[in-house]
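Asks: just the structure for this:
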Amino acid sequence: MIKWIIAAEILFWVAILAGLFARYVLHRKRLSYLLFLLTPIIDLALIALTVVDLQSGAVATIAHGVSVIYIGVSIAYGKTMIAWADDKFQTYILKKESAKKPLYGTEKGLHELKMWGRHVLAYAIGSVMFWLIITLINSNSTEALFNVWRIWSIALLIDGGISLSYLLFPKRAQSR
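Replies: Next up is the predicted model:
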């Protein structure tokens, strides 16, 4: 299963880089959209492989759980990841100055809470997927999925505390 996760991750980033190349180097905006649209298809293929693997008798492993997390994160953060890759592509490949400015104070705190909100969305999507798979498989061999979900639950709470700390203890701009 781990090989499918690695393949999906590689294909995900290849599709994004190809989309950025099509957009900025080839100046083919519609082609870039088509390439970006491949990313959710890659995600769906990964979840389908996970379900097929488990239905054919495989014992659930941490890798199966990671594939479910991957889906939630990819859906919740997909647009953000593409925007990040777009900024990096323009900065390092096209040698343009990044339009992104550092955030400080309340603005940074609100941004971190917004990112935590994306984490909550990823967790909600992943949780639904976890429970659907556990119910669909209807086997005693899904304990690993439940354990991965529990660890993710703890990570979500820790991330929420860290995100909130940016509001309680705001990051200040460095004086020159």
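
Asks: from here on, contacts and neighbour counts on C-alpha atoms
Replies: Noted.

Asks: mind listing the helices for this protein?
Replies: Secondary structure of the chain (DSSP state H): helices located at 2-24, 29-55, 62-92, 105-137, 143-168.

Asks: for the third one, enumerate the helices and strands it packs against.
Replies: The reference is to helix 62-92. helix 2-24, helix 29-55, helix 105-137, helix 143-168 (3 or more CA pairs under 8 Å, 6 or more residues apart in numbering; DSSP states H and E).

Asks: again with the shortest one
Replies: Contact analysis of helix 2-24 by 3+ CA pairs under 8 Å, 6+ apart lists helix 29-55, helix 62-92 as its packing neighbours.

Asks: and the ones you listed as TSV, adding mean neighbour count and distance to L17?
Replies: Formatted as TSV, those follow (neighbours: other CA atoms under 10 Å; distance: least, CA to CA, whole Å):
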stretch	mean neighbour count	distance to L17
helix 29-55	17	9
helix 62-92	18	8
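
Asks: quick one, which of the ones you listed gets closest to A8.
Replies: Of all these, helix 29-55 sits nearest to A8, with 6.2 Å by CA to CA.

Asks: just give me how far the closest one sits from the chain centre.
Replies: Distance of helix 29-55 from its chain centroid, counting by CA atoms, centre = their mean, to the nearest Å, is 13 Å.

Asks: over to stretch 4-19?
Replies: With CA atoms, centre = their mean, you get 12 Å for stretch 4-19.

Asks: now show me the structure for the sequence below, then we'll compare the two:
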Amino acid sequence: MIVALIIACEVGFWVLLAAGLGLRYLARMPRLGAAVLLCEPLMELALLVVTTLDLKNGAEPDWKHGLAALYIGYTVGYGHYTIKWLDGHAAHRLAGGPKPAGAGYGKARAVHEWKLWVRTVVAAAVALGLLQVAIWYVGDAGDVSSLEAWQFGALRAVGIHALVAVAYTIWPKKAPAGEEERPVLAKTER
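Replies: Take a look at the predicted model:
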């Protein structure tokens, strides 16, 4: 049931996103579109409640509970960023807004990658916290090795993402001929 709910949350995220952006830019109802977009965190709350109830009702902690924690963590770390990024592209494509800035080159790209890494740290911290609470909740009554493995996975993701950011710092991406290196994401990442 938890896997089905995770899939439903992911599908629901994209459906709400499409509906919110459609209302905002195609139907010219920006407030209603924003209200639809604000409903998205309710799905993660439902996932958290269902996962907690599943453990409370005696379910053996396994990979599904770990995946739910990582999904919620990812949503906390990257959800707003993803919505804002897609909103900029929708404004450009559907409402004639300015073309959104890309990740850039050189130092600007390295800074962008480090900012994304911070989001990954936030996502991992939320997931680690949820997993630790689940481990404490289950206690000695069950096997929590699966949840501990997911904690290690979250930490591994932080480490791998740090290596990506380090790579962009040491070997910066060069701008194509004719384009200049410029700080492009300063306004859109706040």
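
Asks: quick check: TM-score for this pair?
Replies: Once superposed, the chains reach a TM-score of 0.91 (TM-score structural alignment, normalised by the length of the first structure), with 176 aligned residues with a CA RMSD of 1.8 Å.

Asks: nearest residue to the middle of the second structure?
Replies: Nearest to the mean C-alpha position of the second structure, by CA atoms, centre = their mean, lies Y78 at 2.7 Å.

Asks: if I pick it, what's in contact with it?
Replies: Counting by CA atoms under 8 Å, 6 or more residues apart in numbering, Y78 of the second structure touches R119, T120, A123.

Asks: again with S153 of the first structure
Replies: Contacts of S153 of the first structure by CA under 8 Å, 6+ apart are Y123.

Asks: that one matches what in the second structure?
Replies: Correspondence of S153 of the first structure to the second structure, assessed by TM-score structural alignment: L155.

Asks: just give the closest residue to L5 of the second structure, not the sequence neighbours.
Replies: Closest residue in space to L5 of the second structure, ignoring its immediate chain neighbours: L47 at 6.6 Å, by CA to CA, 6 or more residues apart in numbering.

Asks: which residues touch the one you found?
Replies: Residues near L47 of the second structure by CA under 8 Å, 6+ apart: I2, L5, I6, C9, A68.

Asks: ok, and the residues you listed in the first structure?
Replies: By both residues aligned by TM-score structural alignment, their matches' CA atoms under 8 Å, these still in contact after alignment to the first structure are L5, I6, C9, A68.

Asks: now the two most distant members of those residues.
Replies: C9 and A68 (10.2 Å).

Asks: mean distance, stretch 69-87 of the first structure to its aligned residues in the second structure?
Replies: Stretch 69-87 of the first structure differs from its equivalent in the second structure by a mean of 1.3 Å after superposition (mean CA distance after the TM-score superposition for the first structure).

Asks: go through the helices and strands packed on helix 62-92 of the first structure and name the closest to A83 of the first structure.
Replies: Closest to A83 of the first structure of those is helix 2-24 (CA to CA; 10.0 Å).

Asks: quick one: buried residues of that closest one?
Replies: Residues of helix 2-24 of the first structure classed as buried: 4-5, 8-9, 11-24 (neighbour count, 16 or more other CA atoms under 10 Å).

Asks: count the neighbours of H112 of the second structure for me.
Replies: 22 (other CA atoms under 10 Å).

Asks: nearest residue to it in space, ignoring adjacent ones along the chain?
Replies: Nearest residue to H112 of the second structure in three dimensions, chain neighbours excluded: A103, at 6.4 Å (CA to CA, 6+ apart).

Asks: distance of the spatially closest residue to L113 of the first structure that is not a sequence neighbour from K108 of the first structure?
Replies: Nearest non-adjacent residue to L113 of the first structure, counting by CA to CA, 6+ apart: S163, 5.4 Å away. According to CA to CA, to the nearest Å, S163 of the first structure and K108 of the first structure sit 10 Å apart.
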